[in-house]
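K.L.:
Provided below for reference: sequence and predicted model.
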Amino acid sequence: MLGFKNFRCARILLSGIELMHMITKGQMQDRGIGCTYAQQFYLLAA
């Protein structure tokens, strides 16, 4: 792997990976909406 171009890119990528791990573990609050994992991710990313 060539590495990251700068610290900002590394921070954004790693926070997205951590967010997906939190969603799959069920640590994000659903608030009764009943979204899939992908829908939760897109709602948080938007």
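P.N.:
Sure, I can see it. None of the values given here were measured: they were computed from a predicted structure.

K.L.:
contacts, neighbours, all on C-alpha from now
P.N.:
Will do.

K.L.:
any idea which helix or strand carries the residue nearest the centre of the chain?
P.N.:
Computing the C-alpha centroid of the chain and ranking residues by CA atoms, centre = their mean puts residue 19 first, at 2.9 Å. For residue 19, the host element (DSSP states H and E) is helix 7-25.

K.L.:
here's the one I want to compare it with:
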Amino acid sequence: MLGFHNFRCARIILGGIEIMHMIRKGQMPTPKGSNPSTAEQFYSLVV
């Protein structure tokens, strides 16, 4: 593995990995009454 080129890249990549773990575990806050899929939750963060 080549590693991270700088601290900023490492922070962004690791943050994304942590968010995906939170979404998969159901720890992401969602509006009451809605049950979005994992892809929909991820997309809502990007937009």
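P.N.:
That came in fine, so what should we check first? It should be emphasised that the depicted structure is a prediction, and the values quoted were computed from it without experimental measurement.

K.L.:
Contact partners for the residue nearest to the centre of the first structure?
P.N.:
Applying CA atoms under 8 Å, 6 or more residues apart in numbering, we find residue 19 of the first structure in contact with residue 41.

K.L.:
do residue 24 of the second structure as well
P.N.:
If you count contacts by CA under 8 Å, 6+ apart, then residue 24 of the second structure has residue 38 around it.

K.L.:
re earlier: and the helix holding residue 19 of the first structure, how far from the second structure on average?
P.N.:
With mean CA distance after the TM-score superposition for the first structure, helix 7-25 of the first structure departs from the second structure by a mean of 0.4 Å once superposed.

K.L.:
and the residue nearest to the centre of the first structure, how far is that from residue 27 of the first structure?
P.N.:
Residue 19 of the first structure sits 9 Å away from residue 27 of the first structure, going by CA to CA, to the nearest Å.

K.L.:
Much appreciated, bye for now.
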